[in-house]
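**Q** My questions are about this predicted structure, shown below with the sequence.
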Amino acid sequence: MGQDTEPFELDVYMRAFVPDAAQRRQEAMLERMRRLRDRGIIDDVSVSRWSSRACLSVELHHDRPDGTELYRELVDATDGTALSIQPFFRERKGPSRGRSVVHLPVVCVVVRRDDAIAGVYPCSAPEGTYSVTDCLDALEDGGDVENVDGDVALDPQPA
C-alpha cells in the first residue's frame, strides 16, 4: 500500500468451532493482523465468528453472523472479475425442501476501503489461489492486497 492511498480495514470471519490446531492458526493470524494495525499499516481489524455452513434460503435475525449476507456480498463483489470465491465457499443444495447451503471457510479476510470490498482472501484466479497468509505476507511486505478490481498483484499459490 502506498502512503497516498486511503486507509482500509480488515473484516475477519473465523469458524467458531474448529480443532485445536486450526484454532491456534486462527489466533496466530489474528495476532499478525493486530501487529499490522498497531504499526499503522491497516486502520482496524474486526472479527466475527461463524458456523461451518449457512442456509441461503433462510433469513436469520440475530447478532451472530451466519455467513449468508457476506457470501452474497462477496459473490456480487467478485462478479465480472478474474476472482472467484470458489472452492472456499461451496454452495450446495440442502437435504430438505431444496434449500441451498453454503459451506464457509475456516478463515476469510475481506479488505474494505470506505466500506466497499477491495480484497477477498481466500480466493482463486486463473493463475492460482490467494490465501489469507498471502494477504498478510503482502501487507507485511508493503504489497498491494486489493484484488477485487480484477488486477491481482500477489504471487498466487499453485492451484
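**A** Looks like it came in fine.
**Q** make it CA atoms for all contacts and neighbour counts henceforth
**A** Fine.
**Q** tally of neighbours for the nearest residue to residue 41 once chain neighbours are set aside?
**A** Nearest residue to residue 41 in three dimensions, chain neighbours excluded: residue 139, at 7.3 Å (C-alpha to C-alpha, 6 or more residues apart in numbering). Residue 139: 18 surrounding residues under other C-alpha atoms under 10 Å.
**Q** any idea which element residue 139 lies in?
**A** Per DSSP states H and E, residue 139 falls inside helix 132-140.
**Q** Structure two is appended below for comparative analysis:
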Amino acid sequence: MELFLRSLAPPAARTVQEATIDRLKRLEARGHIREYELTIWGDRIRLDTTPRTPTEEAIRDKIDRFRRWERRNGVTLAPGFDEREIDPLIDDTYTVFRTPVIALAVYAGSNVWGVFPCEVDGDPVTVDACLDAFLRRGSLVESRSPG
C-alpha cells in the first residue's frame, strides 16, 4: 500500500492523516498488509509541463497509473481527484491535477489493485472503507489486472 498525504493540510485533516497512519501500522503488525509506504504531495500537480524533479516525475507517473486503473475498471477518482484548468491573470492557462488530502493506493505485486477515494457505480469508497475491508478480510489481495 502507498498512503498519500497532502502537505500543509489543515489541523482537522492532519488528525485524520495521523489516524490513518496508525491504522496502517496496526494492519501491518497484524499481517493484514505486507507493507506500506508514505508519500507527501502538494495540493495540485501541473500536468502540461515537463517534470522538474525526480519526485515530481515519480508522482506524475503514479497519477498516470491511477488514471489507467480508473479507465480500465470503470470507476471514477472524482471528486477526490480533480483535473482543472487554471487561468492566471498574467500567464497562459494551464492544467492541474488536484489531489485529495489523503489517498491510498493498493498494489498486488507491482500492479495497481485499487485507488481510494474513488466512486464505484456512483457510491463513494473512502480510504477508511478500504482499510475496514482489509481488517475484516484478514488477508492480502490477489492480483486482478495489470496497472
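**A** Thanks, I have it. These figures come from a predicted structure and were not determined experimentally.
**Q** TM-score for the pair, please.
**A** Overlay of the two chains. TM-score (TM-score structural alignment, normalised by the length of structure 2): 0.85; 140 aligned residues with a C-alpha RMSD of 2.3 Å.
**Q** picking up where we left off before, how about the residue nearest to residue 41 of structure 1, what's its partner in structure 2?
**A** Using TM-score structural alignment, the partner of residue 139 of structure 1 in structure 2 is residue 134.
**Q** My read is that its match contacts residue 32, right?
**A** Yes. Between residue 134 of structure 2 and residue 32 a contact is recorded at 6.4 Å, counting by C-alpha atoms under 8 Å.
**Q** remind me, longest helix of structure 1?
**A** Assignment by DSSP state H gives helix 20-38 as the longest helix of structure 1.
**Q** tell me, that helix lands on which residues of structure 2?
**A** Helix 20-38 of structure 1 corresponds to residues 11-29 in structure 2, going by TM-score structural alignment.
**Q** Give the aligned equivalent of residue 114 of structure 2 in structure 1.
**A** When structure 1 is aligned by TM-score structural alignment, residue 114 of structure 2 is paired with residue 119.
**Q** Sorry, slip of the keys, the one I care about is residue 77 of structure 2.
**A** Under the alignment (TM-score structural alignment), residue 77 of structure 2 pairs with residue 85 in structure 1.
**Q** all strands for structure 1, in order.
**A** In structure 1, the strands defined using DSSP state E lie at 9-15, 44-50, 53-55, 90-93, 100-103, 107-113, 116-121, 123-125, 128-130.
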